[in-house]
Structure formats: C-alpha cells, structure tokens
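[1] Sequence unavailable; structure follows:
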C-alpha cells in the first residue's frame, strides 16, 4: 500500500538584518587597522631578512622559523570556525603565498654561493608584489568581509540658523539622501500657532535649491501635504525657496494675502495686488496701491488728508 505521506514543502529563506552596533563596528575597524599595519611590518621584516641573507647565513635559521611561525599563526586565525569550501581553499592558498615565497627565497640564498643577481631580482619582485598586492590581506577579506567605513557626522555649519526648526532641518532633512540634501533652513518665522514660514537656501553658493518632494516632507514632518508649500522668494533667485507650513494666522498674512482674502472678494472681485508704492508725490503724502485684473490694471491712491 503506497504511503500517503508527502514531502514537506521547502523552507522559505529568511534574511534577518541585525541592527548596527556602533561600538562593535568601531572595534572591528580598529582590529582591521591593526592587522593591516601588522602585515606591512611583516613584509618589511621579511624583506630585511632576505636582504641580510644575501650577505650572511647567520640569521637564516631564525628568519625561516619566524616566517613559518607567523604564517602558521595567521593561517590558524584565518581558518578558525570558517566553513569549508572552494572559497576557504582559495583564501588559504592566497594567505600562504607571501610566506611560501619568502621561505623559498631564504633557502635559495643558502644554496647559491655568494651574491647572485637572480637572488637580488627575486627579492625585489617579492617585496614589490607583496607590498602592492597584499595577498594575505585579500585572503582575510575573502573569509571575513571588511567592516563598514566609519560615518563621521559633519559638523554643524556656522551658517545654520540657531532656531530649533533649522537645527531639526539640518539633522533630518538636509542630510545625504534626505528630502532636501545640501540645504539650509534660515529666517524661520512663526506665522501661527502651528504654522511657520522660512527660507530654504542651498548650502553651496551659486547652486539652485534642489527639487524638494512635498510628499517626503509631509511624511517626515507628519503634516498634511496641502499644508506644505514651496515656492520662489520674491526678488530672489533659484538659490533660495520660500517654505510655508501650516495655516498662517490672519495677523501674519502679508499685504497680497490680506488683499486676496479680505478686500478683493467684497470690494474689488477679480483683482490681484501686484505692487505697493509708498512715497510723497507733489500732491502730498500718498500711498499708491496697484491692482490688476484679467483685462485691466487699476491704480488707487489714498491720502491721510482726504481725497487727492
């Protein structure tokens, strides 16, 4: 009777990303730097020992023992607790290349009598190749990936406004990969209980403010998108942009907003305030307000002393 059992489905691969530990990563970088410096010192010592072997055999035995001991100790730490496979075998061969080459060079110096030009050439080739290619370090990188580079927080620019909103912008929005990388928030003004107005400036002089995603700002600030507007600064170039967040109070509206909100709907429908000129014409002190409609332009003059 055939069995009714079926093979279990294959397990799904689950990738778990461990959180970064700054202290552990810093210690890994220090250990990697120590290993790199140790490799440089070992290469220099090997070159000196091989150069001395061209003239005397007095240090040949000690040099051979030191080379074998250093290579063996390093290989043990390289292979310890590492799974087997082609990568491990390749890394082992790479790691043994400098020590094997140095041992062969030291033995050749003992076999060949006197100083031979081939020995000097082999010493030069070994020193340059080991110092530039660094096969032992490459083997260790194969078995143990290098630690991530340290991320140094850039110092706060002196130009950053001391306002808390500007500081928050510099730490969360203007960072690399942020919604407005390379920008500075300045001239922050509160325009309501939960509203502000500020100027976004490019940190690089002469460069325009990059395109800023209102959607990303909305997600980052947890404010509805319709309450965030970014537009040009009147009279300024593309290196600055005007940021408005929230609904401004009535007392904080500028003249154009006051005209559009209070005066135009009832007194002069369809008009837009385009300019204000305050001066002292010949007729006396007057204030000239220029408005425009879709087809005509009007000018209204008022005087504190009465009709002009």
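    Perfect, I can see it now. The model shown is predicted, which means the values in this text are computed figures rather than measured ones.
[2] C-alpha from now on. contacts and neighbour counts both.
    Noted.
[3] where do the strands sit along this structure?
    Ranges of strands in the chain, per DSSP state E, are 183-192, 195-202, 228-231, 240-245, 272-279, 286-292, 297-302.
[4] doesn't residue 195 make contact with residue 243?
    No. Look at residue 243 against residue 195 with CA atoms under 8 Å: they stay out of range, at 10.6 Å.
[5] Now tabulate the strands of the chain in CSV and tack on mean neighbour count.
    Conversion of those to CSV gives the following (neighbours: other CA atoms under 10 Å):
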stretch, mean neighbour count
strand 183-192, 20
strand 195-202, 21
strand 228-231, 16
strand 240-245, 21
strand 272-279, 14
strand 286-292, 18
strand 297-302, 11
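[6] can you redo those strands as a markdown table with distance to residue 160?
    Listed next are those as a markdown table, based on distance: least, CA to CA, whole Å:
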| stretch | distance to residue 160 |
| --- | --- |
| strand 183-192 | 6 |
| strand 195-202 | 10 |
| strand 228-231 | 19 |
| strand 240-245 | 14 |
| strand 272-279 | 32 |
| strand 286-292 | 37 |
| strand 297-302 | 42 |
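[7] adding another structure so you can compare the two:
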C-alpha cells in the first residue's frame, strides 16, 4: 500500500519523536548510574561492607552497556590523503587505513566503570579517610557528570536524533504572536484540520473585512499540502468565493498566498491620475516623467 507524502512525513516525525524519547531515556539512565557510582564511592570512604555489591553492579552496568553498544556501525577504514611534490609537478594519493573507531568508543564507554572500580579498590588500600580519596571521589563524580564519556561514545557511532523539524521560514521568536496566526495554529493547522503541517505568517489587513497572509509548510523542502477551500470556508465561516489560495510571487511550492475577502480600493497615485484623467483631456500624448512635492513661496522684492 502506497502512503501519501503527508502520511510519510507524519511517520518520519513519529519515528523522530520516538528516537528522541529513547535518547532522553538513555541520558537519564546514565545520570542515575553516575549518581549511583558517586554514592558507592562516597560510601566506600566510610565502610568496606558494600564493596562487593558496588563492584558487581559496576561490572554489570558496564558490561550491559557494551553489549548494546552498536560497534558494528563503526567505520572500518579512514581515507588518508598524501600530497607528493615532484620537480615536474605534484600529485595526491588517497589510501585507506584501518579505523580504530570501534576500539576507541569501547574504551571511552568503559572509562567510567573502569575508573570507578579502581577508585573503589584504592579506597580499601588506604586506612581511614584521606583527603586524597575525597578529592578523587569529587573529581570522578564531577568529571563523569560533565564529560559523559559513555554518551559521547554512543554518539560517535549513532548520531543523536535531530531536534523537532521546523521550517526556518516559520521559526520566529514568537511564531504565533498574531491572533490570526494563533487561531490558524489551533484550528486549521492541526493534524485533522484543513491545513495540517502549516503556519501562517506575514498577516496583513487589506480591508475592513479582508486580509492577506502567507502559508508556510513547517517541513523544510515539502510543499504546502492541498487545502480544501470548502473546509476552510466552514471553519472560518466565510463564503468560499471570498477565499483564495495561490502561489506566492517568486517563491516555491512550500509557500502559498492566502487572501480572504475583498480588499479596499486604493487611491491611485499621481502618475495614474495624470495618465487616465488629466492627460487625455488637457495634454494628449503628454507623459509625466517626474513629480516634485513641496511648497511654492513668493520672494518679496525690495522697492
């Protein structure tokens, strides 16, 4: 069964949301593991009773993480370019060398667990509480919490999921600051609305009961979906013949121009008035080339 472009985009958005949720869950589990390790190291300063449990938990957490670390995605080779200069010119040779990405990420991933194991064992070798042990526990806790080597290792193999996609045209400090834009987002741009996946911008009132605005697709590179004028008419309670959606001059299909109502007639400019009303009667075939606005004054002449 073929899926429409709109449904495919929604499916991609749902998968992206799921990836972000999984990544957030992994991040929180890592934070909990770091806090547990810091608590175990602090406890080891005072009593050795929980040493065995702490070492076992550290080994289990590290081993489980390594088991699910996708090292198969690591690059096996890296390209190295060598530039050679000769008396009659130069040449560039590209050769492939084995990549150590898988080994590097594995070492990086095991760094927190291995260093915590060493810290726990060192605490038992020093009698009492030494200031060096306190400093080591503090450095381990702060360093792992800030550097997050396990998370860095995973992101070396699997890039973090992208943030929620929004069109750069639709991103503003206050994307729905205009009341009409807020109404559009809450009523027309919903998944079941008349214009899903869109945002309304550049809203301009062109008459007492008329407006003009620009519809943007929130997905970069995707066109504005087909919008039913009948559904929009029912939603806005405006006659269908007063609603028009068409291409925006000079823009692609991701942007559409929306007009509602009949715009007020504007007063013609001076050149139009001259060409249509004055010249045909007073000065046929005369063309107005320039207009200067100002005030005329009469100089007083001394007698």
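    Cool, the structure landed. Fair warning: this is a prediction, and the values are worked out from it, not measured in the lab.
[8] what does residue 51 of the first structure align to in the second structure?
    Using TM-score structural alignment, the partner of residue 51 of the first structure in the second structure is residue 42.
[9] roughly how far apart are its match and residue 35 of the second structure?
    11 Å (CA to CA, to the nearest Å).
[10] So the two - more neighbours on which side?
    residue 42 (18 against 15; other CA atoms under 10 Å).
[11] Report the contact partners of the more buried one.
    Applying CA atoms under 8 Å, 6 or more residues apart in numbering to residue 42 of the second structure gives the contacts 134, 137.
[12] How much space separates it from residue 114 of the second structure?
    Residue 42 of the second structure is 17 Å from residue 114 of the second structure, by CA to CA.
[13] So what's the residue count around the closest residue to residue 191 of the first structure other than its chain neighbours?
    Nearest residue to residue 191 of the first structure, sequence neighbours excluded (CA to CA, 6 or more residues apart in numbering): residue 248, at 5.0 Å. Residue 248 of the first structure: 18 surrounding residues under other CA under 10 Å.
[14] Kindly report the same for residue 59 of the second structure.
    By other CA under 10 Å, neighbour count at residue 59 of the second structure equals 17.
[15] Quick check: the aligned residue for it in the first structure?
    By TM-score structural alignment, residue 59 of the second structure lines up with residue 68.
[16] My guess is its match contacts residue 101. True?
    No. Using CA under 8 Å, residue 68 of the first structure makes no contact with residue 101, being 11.2 Å away.
[17] count of neighbours near the residue lying closest to residue 76 of the second structure once chain neighbours are set aside?
    Excluding its sequence neighbours, the residue lying closest to residue 76 of the second structure (CA to CA, 6+ apart) is residue 99, at 5.0 Å. Residue 99 of the second structure is flanked by 14 other residues according to other CA under 10 Å.
[18] before we move on, what about the one 5 residues further on?
    As a burial measure, residue 104 of the second structure scores 14 neighbours (other CA under 10 Å).
[19] That one matches what in the first structure?
    Matched to the first structure by TM-score structural alignment, residue 104 of the second structure sits across from residue 90.
[20] what's the nearest residue to that match if we skip its chain neighbours?
    Nearest one to residue 90 of the first structure, counting by CA to CA, 6+ apart, is residue 139 at 7.7 Å.
[21] and what of residue 198 of the first structure?
    Residue 198 of the first structure sits nearest to residue 188 (CA to CA, 6+ apart), 4.3 Å away.
[22] thought that neighbour was touching residue 196?
    Yes. Between residue 188 of the first structure and residue 196 there is a contact at 6.9 Å, judged by CA under 8 Å.
[23] Residue 153 of the first structure is nearest to which of the strands of the first structure?
    strand 183-192 (15.8 Å; CA to CA).
[24] helices and strands around that closest one, which ones?
    Counting contacts by 3 or more CA pairs under 8 Å, 6 or more residues apart in numbering; DSSP states H and E, strand 183-192 of the first structure packs against helix 164-172, strand 195-202.
[25] Compare those and give me the one nearest residue 25 of the first structure.
    It is, among these and with distance given as CA to CA, helix 164-172, at 22.4 Å.
[26] how distant is the closest one from the center of its chain?
    On the basis of CA atoms, centre = their mean, to the nearest Å, helix 164-172 of the first structure sits 17 Å off its chain's mean C-alpha point.
[27] If you count neighbours, what's buried in it?
    When burial is assessed from 16 or more other CA atoms under 10 Å, helix 164-172 of the first structure yields the following buried residues: 165, 166, 167, 169, 170, 172.
[28] so how far is residue 265 of the second structure from the equivalent of residue 264 of the first structure over in the second structure?
    Residue pairing (TM-score structural alignment): residue 264 of the first structure is matched to residue 278 of the second structure. Here the criterion is CA to CA. By it, residue 278 of the second structure lies 20 Å from residue 265 of the second structure.
[29] Between those two, which is the more surrounded one?
    residue 278 (14 against 8).
[30] residues touching the more buried one, list them.
    Listed by CA under 8 Å, 6+ apart, residue 278 of the second structure has no contact partners.
[31] Any figure for the gap between it and residue 183 of the second structure?
    47 Å.
[32] With residue 140 of the second structure instead?
    52 Å.
[33] So for the two, which residue has more residues nearby?
    Comparing residue 140 of the second structure with residue 183 by other CA under 10 Å, the one with more neighbours is residue 140, at 20 against 14.
[34] before we move on, the earlier item: in CSV: the helices and strands packed on strand 183-192 of the first structure, plus distance to residue 79 of the first structure.
    Output for those, formatted as CSV (distance: least, CA to CA, whole Å):
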stretch, distance to residue 79 of the first structure
helix 164-172, 43
strand 195-202, 51
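[35] Which among these is found nearest to residue 40 of the first structure?
    helix 164-172 (39.7 Å).
[36] what's the closest one in contact with?
    156, 160, 161, 178, 183, 184, 185, 186, 188.
[37] for those residues, which one is nearest residue 145 of the first structure?
    Using CA to CA, residue 178 is the member of the contacts of helix 164-172 of the first structure that sits closest to residue 145 of the first structure, with 28.1 Å.
[38] Quick check: the aligned residue for that closest one in the second structure?
    So, by TM-score structural alignment, residue 178 of the first structure is left unmatched.
[39] burial count for the alignment partner in the first structure of residue 68 of the second structure?
    Here residue 68 of the second structure is matched to residue 77 in the first structure, going by TM-score structural alignment. Residues within reach of residue 77 of the first structure, counting by other CA under 10 Å, total 11.
[40] the helices in the stretch 51-200 of the first structure, which residues?
    60-79, 86-111, 117-133, 135-143, 164-172 (DSSP state H, counting those that start in this stretch).
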